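J.: Need coordinates for the following:
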Amino acid sequence: MNTETHNFSNILHENQNKNWVRAIDSSKIISWLDDLFRIIFPEKALETIQIELLLEQNKAKFTAILTEINKDKTSTKSRAVTAAFYSKLPDLYSAMQQDAQAILDTDPAADCIQEIINSYPGFFAIEVYRIANAISGLTNCLLPRILTEYAHSKTGIDIHPKATIGIPFIIDHGTGIVIGETTIIGKHVSIYQGVTLGALQVEKSMEEKKRHPTVEDHVIIYANATILGGSTIIGNHSIIGGNTFVTKSLNPYSFVMQSNKNTVLNQQEIKEINFFSI
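T.: Prediction:
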């Protein structure tokens, strides 16, 4: 072994002892999540005894993951978190059903619940968020963030696990949506692709402050709208039009829209105009 390799190996070894490690193989977490979804939304109906067995296996996987991440050699804390999380599962399942039903009730392109469960990226991102959010309230570890970043990588929808989102919640299309950590979203809110619920400024000193907006009940936010600021409140039943930029609070029943007008020209009369010159 040459000197450069030996020296770099020593540097890696020293830093790994200072927490420069991944803590866990993310594929274990994804496998656990996939198994959980197969129990909650199976391909075919399962008998009660089958469900009980699968849930016990899933619980054991979850405890092992927590133990590995938290380096809990006795797994006592991990078992306590596991029990608390699985006690929340009935309420999480109810929330997921309400999310799916709300999508079916509002989206003219949705034909059935099965279509939503199998193919809607917005539904998948919401449900992974709900699981991650429940876990984040029980333990301070990497697991919730790994879950939501997995959903982010699959759908292009970035929801922080500590955001607060009411039931039901609807995401249509979804690609490019960002929902920040301190965002608060009410019930029956619909969000379209490219929407950002973000902070007005990003500074480490603000980590304990509310940086992201509050969206009250029955609000619709159309594509590519940007809403920023921890003190920004979107009043209930408001409609935020596409490509708008909002940094101030809005009263209930507000309607925000872009005022720029489209220009329509006859192509046959403007042959000499070059629209692509710089």
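J.: CA only for contacts and neighbour counts going forward, please
T.: Will do.
J.: Where do the strands of the stretch 101-250 of the chain begin and end?
T.: Secondary structure of the stretch 101-250 of the chain (DSSP state E, counting those that start in this stretch): strands at 158-159, 164-165, 169-172, 178-179, 184-185, 189-192, 196-198, 214-215, 220-221, 226-228, 233-234, 239-240, 245-246.
J.: Which stretch among those strands approaches Ile135 most closely?
T.: strand 164-165 (13.2 Å; CA to CA).
J.: on contacts alone, who are the packing partners of the closest one?
T.: If you count contacts as 3 or more CA pairs under 8 Å, 6 or more residues apart in numbering; DSSP states H and E, strand 164-165 packs onto strand 184-185.
J.: re the thing from before, got JSON lines for the strands of the stretch 101-250 of the chain, with mean neighbour count and distance to Asp105 too?
T.: As requested, these are exported to JSON lines (neighbours: other CA atoms under 10 Å; distance: least, CA to CA, whole Å):
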{"stretch": "strand 158-159", "mean neighbour count": "25", "distance to Asp105": "23"}
{"stretch": "strand 164-165", "mean neighbour count": "20", "distance to Asp105": "19"}
{"stretch": "strand 169-172", "mean neighbour count": "23", "distance to Asp105": "10"}
{"stretch": "strand 178-179", "mean neighbour count": "22", "distance to Asp105": "24"}
{"stretch": "strand 184-185", "mean neighbour count": "23", "distance to Asp105": "20"}
{"stretch": "strand 189-192", "mean neighbour count": "22", "distance to Asp105": "12"}
{"stretch": "strand 196-198", "mean neighbour count": "25", "distance to Asp105": "25"}
{"stretch": "strand 214-215", "mean neighbour count": "26", "distance to Asp105": "21"}
{"stretch": "strand 220-221", "mean neighbour count": "23", "distance to Asp105": "15"}
{"stretch": "strand 226-228", "mean neighbour count": "24", "distance to Asp105": "26"}
{"stretch": "strand 233-234", "mean neighbour count": "24", "distance to Asp105": "23"}
{"stretch": "strand 239-240", "mean neighbour count": "22", "distance to Asp105": "18"}
{"stretch": "strand 245-246", "mean neighbour count": "18", "distance to Asp105": "28"}
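J.: this one next, for a side-by-side:
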Amino acid sequence: MTNNLVEQKIIETIARLSNPESYKLVCHKHMQGEPLPSNKNLTRVIELVREILFPGYFGSTTLKSSITPHYMGVYVDELLELLTGEILAGLCFECTDESSNKIEKHKEGAQEKAVSFIEFLPEIRRQLVTDVEATFLNDPAAKNFGEVIFSYPGIRAITNYRIAHKLLELDVPLIPRFITEMAHSETGIDIHPRAQIGESFTIDHGTGVVIGSTCIIGKNVKIYQGVTLGAKSFPLDKDGNPIKGIPRHPILEDNVVIYAGATILGRITIGENSIIGGNVWVTNTLPANSKVVQKRPKDVPFTDGAGI
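T.: Next up is the predicted model:
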């Protein structure tokens, strides 16, 4: 291929890529100097929050009582600056006001939301303590709390979820979804930040778990890998598009256990103390103390697993 031909092909490709019709649905127009959300900064935000919530496990936090306030102060100062910037970026991203003072208009609100989030960190820690304890108690293979905090993907995903959920409650746009999708990429666990999840929540193994945006999960619930808490159908508007924002995912009451591969769909309720077996499909409300398992074929003898 001659140099002239290479140059011609490159020029033609640049022209096609520059055609506004080709990118009108995937282009975000923003003012010069307007901040955009940063994966790098949000990764650091999550690192900082973990260092604050689990002192002694992440970063260089010491457990000496006389020095801990110093480390906490350093982490919180950095968190306030970074989180304020990312919240500002999210507010600007979704703001349709293109006036010249758009950034200034959102700065104070961004800082207020960041401060409110930081004030809530002790409560997030309390919630996560219950999750860590429940995970440890529910897993015979877990040797100690440290192993759970350091290495269990369920705790990593639940931590990101609880952070993102609070930010969503503070009306922070875009950023909460970034945070839960970061955990999704790392762990294979997909929890929508809008879901409502009670304390002492356990996700065992975790890969392939999906929890939809309008799910409500009570206290002391345990789910295994491959569980889907999804929507059965999507009501359509007059143009044939799914109607957004309506409750369409399951409600799990307290003390429910759902085993691997189960699929629970629609706005149904699984009553407290119920057990859902592996690889079953549930689309109807179940009363408290229910037990749903796959039907065993008559020609397959029962075994208690001895010798396997």
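J.: which residue in structure 1 lines up with Ile189 of structure 2?
T.: Counting by TM-score structural alignment, Ile189 of structure 2 lines up with Ile157 in structure 1.
J.: Give me the nearest residue to Ile157 of structure 1, chain neighbours excluded.
T.: Of all residues not flanking Ile157 of structure 1 in the chain, Ile177 sits nearest, at 4.9 Å (CA to CA, 6 or more residues apart in numbering).
J.: contacting residues for the aligned residue in structure 2 for the one you found?
T.: Under the alignment (TM-score structural alignment), Ile177 of structure 1 pairs with Val209 of structure 2. When contacts are counted by CA atoms under 8 Å, 6 or more residues apart in numbering, Val209 of structure 2 touches 188-191, 224-228.
J.: ok, Val209 of structure 2 to Ile268 of structure 2 distance?
T.: Remark: distance between Val209 of structure 2 and Ile268 of structure 2 (CA to CA, to the nearest Å) = 18 Å.
J.: how many neighbours does His13 of structure 1 have?
T.: Neighbour count for His13 of structure 1, taken as other CA atoms under 10 Å: 12.
J.: Equivalent analysis for the one 10 residues further on, please.
T.: Neighbour count of Ala23 of structure 1, defined by other CA under 10 Å: 12.
J.: didn't it look like it was pressed against Ile69?
T.: Yes - using CA atoms under 8 Å, Ala23 of structure 1 is in contact with Ile69, at 5.5 Å.
J.: Now for the residue positioned nearest the centre of structure 1: which residues touch it?
T.: Residue closest to the average C-alpha location in structure 1 (CA atoms, centre = their mean): Ile159, at 2.8 Å. By CA under 8 Å, 6+ apart, the contact set of Ile159 of structure 1 is 125, 129, 148, 152, 177-181.
J.: once aligned to structure 2, how far is stretch 76-94 of structure 1 on average?
T.: Compared with structure 2 after fitting, stretch 76-94 of structure 1 deviates on average by 0.8 Å (mean CA distance after the TM-score superposition for structure 1).
J.: residues in structure 2 aligned with that stretch?
T.: Against structure 2, stretch 76-94 of structure 1 falls on residues 108-126 (TM-score structural alignment).
J.: List the buried residues for the matching stretch?
T.: Using 16 or more other CA atoms under 10 Å as the test for burial, stretch 108-126 of structure 2 gives 109-111, 113-115, 117-118, 121, 124-125.
J.: Run through the helices of the stretch 101-250 of structure 1 in chain order.
T.: Counting by DSSP state H, counting those that start in this stretch, the stretch 101-250 of structure 1 has helices at residues 113-119, 121-136, 143-155.
J.: Share the number of residues neighbouring the closest residue to Cys92 of structure 2 other than its chain neighbours, please.
T.: Excluding its sequence neighbours, the residue lying closest to Cys92 of structure 2 (CA to CA, 6+ apart) is Ile103, at 6.7 Å. For Ile103 of structure 2, the number of neighbouring residues by other CA under 10 Å comes to 20.
J.: Would you check how far apart the residue nearest to the centre of structure 1 and Leu147 of structure 1 are?
T.: Distance from Ile159 of structure 1 to Leu147 of structure 1, by CA to CA: 10 Å.
J.: list residues touching both of the two?
T.: Common neighbours of Ile159 of structure 1 and Leu147, using CA under 8 Å, 6+ apart, are Tyr129.
J.: wait, doesn't Phe123 of structure 1 sit right on Ile170?
T.: Yes - Phe123 of structure 1 is in contact with Ile170 according to CA under 8 Å; the separation is 7.5 Å.
J.: Now for those two: what residues contact both?
T.: Joint contacts of Phe123 of structure 1 and Ile170 (CA under 8 Å, 6+ apart) are Asp99.
J.: ok, back up a step: quick one: which of the buried residues of stretch 108-126 of structure 2 sit in helices?
T.: Here DSSP state H is the test, and the buried residues of stretch 108-126 of structure 2 give 109-111, 113-115, 117-118, 121, 124-125 as lying in helices.
J.: of all the residues you listed, which two lie farthest apart?
T.: Longest distance between any two of these is 24.6 Å, between Gly109 and Arg125; criterion CA to CA.
J.: What does Glu51 of structure 2 correspond to in structure 1?
T.: Aligning on TM-score structural alignment places Glu51 of structure 2 opposite Arg38 in structure 1.
J.: quick revisit: and for the match of Ile189 of structure 2, the neighbour number?
T.: The burial count for Ile157 of structure 1: 28, using other CA under 10 Å.
J.: For it, list the residues it contacts.
T.: 122, 125, 151, 174-178.
J.: 6 Å instead, please
T.: 175-177 (CA atoms under 6 Å, 6 or more residues apart in numbering).
J.: before we move on, what about His188 of structure 1?
T.: By CA under 6 Å, 6+ apart, the neighbours of His188 of structure 1 are 168-169, 217-218.
J.: May I ask which of the residues you listed has the most neighbours?
T.: Highest count within the contacts of His188 of structure 1 by other CA under 10 Å belongs to Phe169, 26 neighbours.
J.: if I look at that one, how far off is Gln98 of structure 1?
T.: From Phe169 of structure 1 to Gln98 of structure 1 the distance is 8 Å (CA to CA).
J.: Equivalent analysis for Met257 of structure 1, please.
T.: On the measure of CA to CA, Met257 of structure 1 and Gln98 of structure 1 end up 30 Å apart.
J.: Would you format the ones in helices among the buried residues of stretch 108-126 of structure 2 as a markdown table with distance to Lys244 of structure 2 included?
T.: Below are these laid out as a markdown table (distance: CA to CA, whole Å):
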| residue | distance to Lys244 of structure 2 |
| --- | --- |
| Gly109 | 27 |
| Ala110 | 26 |
| Gln111 | 30 |
| Lys113 | 26 |
| Ala114 | 28 |
| Val115 | 30 |
| Phe117 | 27 |
| Ile118 | 30 |
| Leu121 | 30 |
| Ile124 | 28 |
| Arg125 | 32 |
